[in-house]
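>>> Please work out how this folds:
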Amino acid sequence: MPRSSAPKHSDDLPAESGKKAGKKDTAERLAPYVVFAALLAAWEAASRGGLVSPLILPPPSLVLETCLLGLVGKAGLAYHIGMHAMHSLVLLFAGFIAGSVLGIVGGIALGLSPTLYRAINPLLGFLMPIPAIAWAPVAMIWIGLGWPAVLAIVTYACVAEMIFNITAGIRAVPQRMVWQVQTFGADRAFIIWRVILPAAFPYIFSGLKLGLAASWRALIGAEMFAGVARGLGVMLFQAQDFYATDVVFSALLIIAVVSLALEQIGFAAIEKRTLERWGLARTAEV
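Okay, the predicted model is just below:
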């Protein structure tokens, strides 16, 4: 009669489950990169193999080559991606900073004052459905052609997103949190800075991210119509006229890379620093 094998020791089970969990975590982390690489490979094969015309869908290798040549100024002045990107980034950051200041101040004021909220909220509800780029004709009539009109549209786009999120975040703070602190004699400044703002931080940070995304969209659209000489929106418009699809995709690549870098590097650092300042960051393992 064959001898049955002895069961594994119970101490081995956690180790094995840990290895399986580690492999699963690794697979989950790699999955997005594998999918992205597979899509790029299929795209490259379809374009190079003639299944899709390069005029309609240029291969990724050509897009990357055009992007690199444009960044160093080897693709001609009209398609100098580095020059156009720098002009766009200056307007983007100027509008985003101005919009962030106005949005944060306005959102906090509306969130803290029920009277002001009741007076202004109907106007916000009326303006919010209107896309920022729809104000481009108005901005050009009031301000004129050129970068001031673009800056105004970008600032408005950022303010509209931020003020809505920050107001909602502050109004969502439970009133019992304020009452609990008031019982210990805390003044209004302490309550705002140490209770309300930390509790509303996820909304504030979300407003910053949405404000940046809205600023990007408004910037590219405004540059196409506001009569500026340089900018990624201008380059996209010119490339479309000449069916330079590789240049169009190169500009889109620059926009995506810059946005991803700002979110993954810039916003991550701000979030960590702010959470540590307010004592909300986890500093030890649980």
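>>> switch to C-alpha atoms for all contacts and neighbour counts from now on
Will do.
>>> which element is the residue lying closest to I108 once chain neighbours are set aside on?
Leaving out its chain neighbours, the residue that sits closest to I108 by CA to CA, 6 or more residues apart in numbering is T167, at 6.2 Å. Counting by DSSP states H and E, the element that carries T167 is helix 147-171.
>>> Which strands and helices lie in contact with that helix?
Other elements packing on helix 147-171 under the criterion 3 or more CA pairs under 8 Å, 6 or more residues apart in numbering; DSSP states H and E are helix 81-112, helix 136-142, helix 201-225.
>>> List of residues touching stretch 186-203?
N165, I166, A168, G169, I170, A172, V173, M177, V178, V181, Q182, W278 (CA atoms under 8 Å, 6 or more residues apart in numbering).
>>> Kindly state the distance between the middle of that stretch and the middle of its chain.
25 Å (CA atoms, centre = their mean, to the nearest Å).
>>> ditto for stretch 188-204
Taking mean C-alpha positions (CA atoms, centre = their mean), stretch 188-204 and its chain are 23 Å apart.
>>> do stretch 167-186 as well
Relative to the centre of its chain, stretch 167-186 is centred 30 Å away, using CA atoms, centre = their mean.
>>> neighbours around L275, how many?
By the criterion of other CA atoms under 10 Å, L275 has 15 neighbours.
>>> now swap in A244 and tell me
By other CA under 10 Å, neighbour count at A244 equals 16.
>>> same deal with V228?
18.
>>> List the contacts of it.
Residues near V228 by CA under 8 Å, 6+ apart: L145, G146, W147, V234.
>>> For it, which three-state class applies?
With DSSP: H, G, I helix; E, B strand; the rest coil as the basis, the three-state label of V228 is coil.
>>> Following up with a second sequence; could you model it the same way so I can compare the two?
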Amino acid sequence: MSVTGTEHQPTQQTVWNDAELLSLMRQHAPVGVSPEAMLPMIRELVDSGADPRTLVATIEAARGAAPGALAQDLPRAVGIAEAQRGAQNLARAGAPAQAVRGSAVRGAGWKRAAGRVFVVVFWLAVWEIADRVIDNRLMLAGPIRTAEALVEQFFRPEFWLISGASLGRIALGFTAALVIGILLALAAHRATWFRELIAPVVSVVKTVPVVSFIIMLLIWLGGQALTSWLAFLIVVPLVYTSMLAGLGAVGRHELERAQVYGLSRAKQFWYISRPAFMPFLASACKVGVGMSWRAGVMAELFAATAPSIGKEMFAAKTFLDTPTLFAWTVVVMLLSVVFERVVTTLLRFLSRPFGGLLGSAS
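Coordinates of the predicted model:
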């Protein structure tokens, strides 16, 4: 049996007998080394799984070395070669496993998505069946009639003006509440007397019913400014209390350590306080977005603000146009979801580490 090269890709394991191994060693043994003396060691290595052709490559590399050095280096070299081959085998065996795991994760993702789609389709079917069973256009409009009314509203020239006007008013009130709530929380965190001073006002704003706010603001401000002011009053206590709780969660030891290292107040706020209060602020904003939209549309409905979604819903109620009422409700839901995604994306961006943004500590 001859050796044609040191690189090979065997397809099946070959059984080597002593005569073949001895013949192989006689052909490739270094000068001064007895093949018969090497045979027991070679047999032991082959029985443990080593390939004689790998041993031949090691012997060829060791030609000219002392016999003792060959006897010491041969098992180590063979072990390294076999370890590398074992790592390659594990990698080849692990690749299908990783592919299986990846396909399993993708399969689980598809299953979750299919489950969600099934739930949505199920409740849409229940809604449509209820509409057909009741069969009263004034009481209920199913998803099909709601979709038809939504398409009809979508192609109205003033649809985007109405939707944009409501979105702008509510976004203005929410943004003002976010800024003012953060500033009030920062001031209250720094000065205890200021916190105690505004505590009764915050409590009153949190407990007064929304309808009372609508009536008072209609008397004081009129209908055009009602939506923004109502969204502001609904959201600002939520932002203030959450922000104050987040600032209180900052560790005192971390601030003391920052002072020892000479960090400025701006860097202490950015690198220590900001990671502590951002989860509180994000949670408050998620809740505040929904509350601002519910209160804002209610204010538009009471004040008949033009142009506004609330006024369109009031007109649909007046003319008993239930499909149109449901269609504008869907519009409010979609705008609320889009606005919430924009706010959460911005907050997620501001929650990033931003390492080195403000420079070194000195």
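>>> about what we covered before: so where in the second structure does the helix or strand just after the helix holding T167 of the first structure end up aligned?
Scanning forward in sequence from helix 147-171 of the first structure, with DSSP H and E defining helices and strands, the next element found is helix 175-182. Counterpart in the second structure of helix 175-182 of the first structure, with TM-score structural alignment as the criterion, is residues 252-259.
>>> With stretch 84-93 of the first structure instead?
Mapped onto the second structure using TM-score structural alignment, stretch 84-93 of the first structure covers residues 162-171.
>>> The matching stretch: which residues count as buried?
The neighbour-count check on stretch 162-171 of the second structure (16 or more other CA atoms under 10 Å) flags I162, S163, G164, A165, S166, L167, R169, I170, A171 as buried.
>>> nearest to I144 of the second structure, of these?
Nearest to I144 of the second structure among those: S163, at 22.0 Å, using CA to CA.
>>> Help me confirm that the closest one comes into contact with S308.
Yes: with contacts defined as CA atoms under 8 Å, S163 of the second structure counts as touching S308 at a distance of 6.8 Å.
>>> re earlier: roughly how far apart are the residue nearest to I108 of the first structure and L275 of the first structure?
20 Å (CA to CA, to the nearest Å).
>>> Check Q238 of the first structure too.
Taking CA to CA as the measure, Q238 of the first structure and L275 of the first structure are separated by 44 Å.
>>> Likewise for F184 of the first structure?
24 Å.
>>> check which helix or strand covers the aligned residue in the second structure for V34 of the first structure.
With TM-score structural alignment as the criterion, the equivalent of V34 of the first structure in the second structure is F118. Element membership for F118 of the second structure, per DSSP H and E: helix 67-134.
>>> Packing partners of that helix?
Using 3+ CA pairs under 8 Å, 6+ apart as the contact criterion, the neighbours of helix 67-134 of the second structure among helices and strands are helix 52-61, helix 143-154.
>>> Tell me what angle the first one forms with helix 67-134.
Computed with axes from the mean of the first three to the mean of the last three CA atoms, to 10 degrees, the direction of helix 52-61 of the second structure lies at 130 degrees from that of helix 67-134.
>>> Looking at the contacts of V228 of the first structure, which one is closest to G18 of the first structure?
Taking CA to CA as the measure, G18 of the first structure sits nearest to V234 out of these, at 53.6 Å.
>>> Just to check, that closest one is in contact with A222?
No: when contacts are counted by CA under 8 Å, V234 of the first structure is not listed as touching A222 (9.2 Å).
>>> Next, the angle helix 201-225 makes with the helix holding T167 of the first structure.
When the same axes, to 10 degrees is applied, the directions of helix 147-171 of the first structure and helix 201-225 differ by 160 degrees.
>>> any idea how far the aligned partner of V63 of the first structure in the second structure lies from D135 of the second structure?
Alignment note (TM-score structural alignment): V63 of the first structure maps to T146 of the second structure. From T146 of the second structure over to D135 of the second structure the distance is 14 Å, taken as CA to CA.
>>> More neighbours: those two, which one.
Neighbours per residue, other CA under 10 Å: of T146 of the second structure and D135, the larger number sits with T146, 21 against 13.
>>> I219 of the second structure pairs with which position in the first structure?
When the structures are aligned by TM-score structural alignment, the residue of the first structure matched to I219 of the second structure is I141.
>>> Just give me the neighbour total for that match.
Counted with other CA under 10 Å, residues neighbouring I141 of the first structure total 11.
>>> and the gap between the match of V63 of the first structure and M333 of the second structure?
The value you get for T146 of the second structure to M333 of the second structure, if CA to CA is used, is 14 Å.
>>> Selecting buried members of the contacts of stretch 186-203 of the first structure in ChimeraX, what would you type?
Only the buried members of those end up in this ChimeraX selection, burial being decided by 16+ other CA under 10 Å:
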select :165,166,168,169,170,173,178
